[in-house]
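S.K.: sequence first, then the predicted structure:
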Amino acid sequence: MTLAGLRRRGVTSTAINTFVREIGITRSDCSMIHMSRLEYHIREELNKTAPRTMVVLDPVKVVITNWKDDLIKDCEARKWPDSEAESYKVPISMVLYIERSDFRLKDSKDYFGLAPGKSALLRYACPIKCVDAKDVVLAEDNETILEIRVEYDPEKKTKPRGVLHWVAEPSPGINPLEVEVRLFDRLFNSENPAELDDWLSDLNGKSKVVIPIAFAVPQLAKGVDVGDKFQFERLGYFVVDKDSTPEKLVFNRTVTLRDSYKNGK
């Protein structure tokens, strides 16, 4: 990992300097500094400086059946956790997209996403409910979900536990803003591959995953420059890469929202 690589992934000099001051100096040649300590300082910095937005990485189509076909509403979304902070408008329409992992055909007690017979809250918008398994359209393999049909609660009387991020069609029949997202992770599965006899076998096959088409809210198409940093709600911190073009933005993941690196996973 080089400083140039860290910079391209959106790591700030402030976070690096804070990390260096925190670890101090040691005379031992055998000490190992866990990557999670650097990531902690990166999160602390970006939590204060990166505005929030919504992007769906693995979209599945959701149709709100009791929504007027041509109705477009604007929801007030917050750029910062403070309720009085700056906001931006997010359009919601009859057709929207959620993460594929936020829906299951079989529900469980520890699952807070959407499922047949269960409700979930669209962040900044309204509760939705998939009434029945019959409202799920499957592909020919009878496994892949193509479309989920739901009903929304306009009076917001439902109080679901699960909250989902989403992106809607900005107008009927028009896809949301398409962006490319690169998910970077650690190069090795273990903390110290040098301890292994065959360190090559410890390479992480998912250290870089490219998602060529993710859906983003329209706000991201306005005045965004290379190096700008964002928190994709529920996903992590991301930076605009220099490979971006006027036609399509490219984002690199800087770090996840939480440290998921445990037991070599």
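M.R.: Ah, there it is. Residues are numbered from 1 along each chain as shown.

S.K.: please make it C-alpha for all contacts and neighbour counts, starting now.
M.R.: Will do.

S.K.: contacts only, for the most centrally placed residue in the chain.
M.R.: With distances taken as Cα atoms, centre = their mean, the chain has residue 235 as the residue nearest its mean C-alpha position (2.8 Å). Going by Cα atoms under 8 Å, 6 or more residues apart in numbering, residue 235 touches 256, 257.

S.K.: for residue 220, see how far away it is.
M.R.: Residue 235 sits 16 Å away from residue 220, going by Cα to Cα, to the nearest Å.

S.K.: structure two is appended below for comparative analysis:
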Amino acid sequence: MDEEKKPLNFIEHIIEEDLANGFSKDQLRFRFPPEPNGYLHIGHTKAICINFGLGEKYGAPVNLRFDDTNPEKEEQEFVDAIKADIKWLGFTYDKELYASDYFEQLHDWAVQMIKDGKAYVDEQTSEEITAQRKSPFEDGIESPYRNRPVEESLELFSKMKAGEFPEGAMSLRAKIDMCSPNMNMRDPVMYRILRRPHHRTGDKWKIYPMYDWAHGQSDYIEQISHSLCSLEFENHRPLYDWYLDQVYDDNKVRNKQREFARMNVSYMITSKRKLQRLVAENAVTGWDDPRMPTISGMRRLGYPPVAIKNFIDRVGVAKRENLIDIQLLEFFVRETLNKTATRVMAVVDPVKLIITNYPENGEEWLETENNPEDENAGSRQIPFSRELYIEREDFKEEAGNKFFRLKIGGEVRLKSAYIIKAESVDKDENGEITTIYAAYDPKSRSGSGTEESLRKVKGTLHWVSAQHALPVEVRIYDRLFTTPQPDAEKEADFMEFLNPESLKIVKGFAEPSLAEAETGAPYQFQRIGYFTKDRDSTAENLVFSRTATLKDSYKPE
């Protein structure tokens, strides 16, 4: 659908209404604000595409701001991975910023709030504070320190900053309303003591701002016009606005928070805590394991970034959460790869095929197309010889008329090569077929222009010349979980639903052109699936991972 004809989503309606009411287009500014405490996952792609998409639509800058307020869980590794993910998705941010850039300003504003009677130092434990908040259906209990003198709170806050108290000894709380039905407004904690080094500021700070205090104020400092976040923060909006009221200057842009539904995809989990557990308990090999729903994992698996963006575009921007079928994502992956992946021949469960009437030392190089869906993809040469490998499942000694692959007395065409007819087999002591013997029709070579080459047979098989075969390790990935919503059952541990068949590793053979394959480049192993070369590959052990199967019965509405 053309961009100009595409209906506006509700966020675009909000922006258009603001512009119609006099808000200057030059003041539009957006941001993507990840916390650097893990790798980005499929759910984050929606927020990324929304914010950067709006930036592209309105010609407005988009900041990448790391909300790095919790040194216990944040690492530079996560910062680097997030930047790599955004770049891979094809987006460019205006500025790279951090909440830690504003720690001094946030502290000074907090001091002013104490002076204004809007904040106080509480010496209760976090458990006591939680208990006093009660529930939305009953009034909370005020802290015994809520009305302590301003000078006393100022002195204690200064000592908190200087590191004179242990962790948990006290905190700074906003003084709002302990009877509010919105639990976020019941005197939320603004600062806590954390004697932990920060990945950017080192040991400078002994107190750190809570996310709710730092987030909105960082938006304000950066003059973000529209602060977009997932629906779980809807109940935080009154607090976001209350904090903003304490510092807002009428001469500046007042940032506006609006929420959209987060994206849940079947057979995937997006809880960072649960993803961390998968890594910690070695259920996967790391954050970028191809079975993980992380952007790094999807990149390593071979998902094209345009396929992910097309998926997000189709899902759209909604106000209510729902479960998106993973098959829709896989559909866009296949649709993209079908147009871009080079067709190659590889055999993942090989059995030897000997062409008895082909010269013993014979060798020829045959032309084959790189991608029939791309007229500019060209062609390449593949070697053919007397001994080949074909897929074991492509042969049966005896089979009915509906088996269109190779059988004794039956004919098939070898892709881009000749028609062959199976004659006999060798078996080992267990009855397993070790070698198939066949004869070829030398006049039937594809593209030779002869009458024999034009005759039709119902089956076409892929193959690899044994003499030229490239040994490869093939990783067959499947979904990580056996159920569409592995973390939906509160009574059950999501780890119980791990799929024991999510990874199978087999040894196969591929045509020699794959020796020059680039890591991450897309390939279609003909009649098998879409694959990509994995970063684990070495000169001695080439590794290819399956991105997706070929067949797709799913059709999006």
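M.R.: Yes, it's here. Nothing here was measured: the structure is a model prediction, and the numbers come from that model.

S.K.: which one in structure 2 is aligned with the residue nearest to the centre of structure 1?
M.R.: Matched by TM-score structural alignment, residue 235 of structure 1 corresponds to residue 528 in structure 2.

S.K.: do the same with residue 168 of structure 1
M.R.: By TM-score structural alignment, residue 168 of structure 1 lines up with residue 465.

S.K.: mind listing what the nearest residue to its match once chain neighbours are set aside touches?
M.R.: For residue 465 of structure 2, ignoring the flanking residues on the chain, the nearest one in space by Cα to Cα, 6 or more residues apart in numbering is residue 388 at 4.4 Å. Residue 388 of structure 2 makes contact with 352, 353, 354, 463, 464, 465, 466, 467, according to Cα under 8 Å, 6+ apart.

S.K.: switch to 10 Å and redo it
M.R.: Residues in contact with residue 388 of structure 2 (Cα atoms under 10 Å, 6 or more residues apart in numbering) are 350-355, 436, 463-469.

S.K.: could you pull out the helices for structure 2?
M.R.: For structure 2, helices defined by DSSP state H occupy the ranges 10-20, 42-58, 76-89, 103-115, 126-133, 150-162, 211-221, 237-247, 272-280, 295-301, 305-315, 326-340.

S.K.: distance to residue 536 of structure 2 added to these, as CSV?
M.R.: Shown next, in CSV, are these (distance: least, Cα to Cα, whole Å):
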stretch, distance to residue 536 of structure 2
helix 10-20, 42
helix 42-58, 23
helix 76-89, 18
helix 103-115, 41
helix 126-133, 46
helix 150-162, 47
helix 211-221, 38
helix 237-247, 45
helix 272-280, 18
helix 295-301, 10
helix 305-315, 21
helix 326-340, 22
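
S.K.: out of those, the one nearest residue 192 of structure 2 is which?
M.R.: Proximity to residue 192 of structure 2 (Cα to Cα) singles out helix 150-162 among the helices of structure 2, at 8.6 Å.

S.K.: and the closest one, which residues are buried?
M.R.: Within helix 150-162 of structure 2, the residues that count as buried by 16 or more other Cα atoms under 10 Å are 150, 153, 154, 156, 157, 160, 161.

S.K.: got it, and stretch 485-505 of structure 2?
M.R.: 485, 486, 487, 494, 497, 498, 503.

S.K.: pull the most distant pair out of these.
M.R.: Going by Cα to Cα, the pair spanning the buried residues of stretch 485-505 of structure 2 furthest: 487 and 503, at 20.9 Å.

S.K.: mind listing the strands for the stretch 451-557 of structure 2?
M.R.: All strands of the stretch 451-557 of structure 2, identified by DSSP state E, counting those that start in this stretch, fall at 460-461, 464-465, 470-477, 503-510, 522-525, 529-533, 542-549.

S.K.: what's the closest of the buried residues of helix 150-162 of structure 2 to residue 415 of structure 2?
M.R.: Distance to residue 415 of structure 2 across the buried residues of helix 150-162 of structure 2 (Cα to Cα) is lowest for residue 161, with 72.7 Å.

S.K.: what residue of structure 1 matches up with the closest one?
M.R.: Per TM-score structural alignment, residue 161 of structure 2 is not aligned with anything.

S.K.: ok, residue 161 of structure 2 to residue 243 of structure 2 distance?
M.R.: Counting by Cα to Cα, the separation of residue 161 of structure 2 from residue 243 of structure 2 is 21 Å.

S.K.: this completes my enquiry, with thanks.
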